[in-house]
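# Below is the sequence, then the predicted model.
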Amino acid sequence: MYLDDNRLVKKPEIQKLLGVSRSTLGRWIKSGKFPPPVLIQNGRSRWRFKDVHEWLSTK
């Protein structure tokens, strides 16, 4: 399956991918363990897929 590296992913997608809760992901972002969102619109956060993928590859 082809995934565009620049596509924006939502917090629920990241939670499912990482197997973590919303609060855990929030703590990771706040503490700098996980990259911050690149776009926050109407209170909803989005990350570039390539940023999440790069973070995963370092773990």
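All right, it came through fine.
# From now on I want contacts and neighbour counts done on CA atoms only, so please keep to that.
Will do.
# Give me the buried stretch members for the longest strand seen in the chain, please.
When the chain is parsed with DSSP state E, its longest strand is strand 44-48. Neighbour-count burial for strand 44-48, counted by 16 or more other CA atoms under 10 Å, picks out 46-48.
# adding another structure so you can compare the two:
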Amino acid sequence: MASPFPNNVNLQDRRVARRRASDMQDYRLLRLQDVLTLCAMSRTSIYDAIKHGQFPSPVHVHGRSTRWVSKDVHDWLAARILQQRTKHEQPQ
């Protein structure tokens, strides 16, 4: 497979570019429907949680258009999972 980089780009620059590209996956913007599917929550529940500071706020991208940063949503999900697991593992 041919390299996506020109021959004059050194190996270190190629590694940095690939790492940055993979890091950008964390900052992909999600639509509301994607967030609803990922979190298995209703639209009302999402917006209530945002109002109470319990869910990441969306980013306003243009006019009335909003998106959620995928890293924020995934971090929130990971925290919820950890919270639930540690809650159930505590001795009585």
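Received, thanks. Treat the numbers as computed from the prediction; the structure is a model and nothing was measured.
# residues making contact with the longest strand of the first structure?
5-11, 36-40 (CA atoms under 8 Å, 6 or more residues apart in numbering).
# Going by distance to residue 32 of the first structure, which of the buried residues of strand 44-48 of the first structure wins?
Using CA to CA, residue 47 comes nearest to residue 32 of the first structure of the buried residues of strand 44-48 of the first structure, at 14.5 Å.
# among the contacts of strand 44-48 of the first structure, which are in helices?
Per DSSP state H, helices hold the following members of the contacts of strand 44-48 of the first structure: residue 11.
# Among the contacts of strand 44-48 of the first structure, the buried ones, what's the ChimeraX command?
A single ChimeraX command selects the buried members of the contacts of strand 44-48 of the first structure (16+ other CA under 10 Å):
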select :8,9,11,36,37
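# For the longest strand of the first structure, give me the average deviation versus the second structure.
Compared with the second structure after the fit, strand 44-48 of the first structure shows a mean deviation of 1.3 Å (mean CA distance after the TM-score superposition for the first structure).
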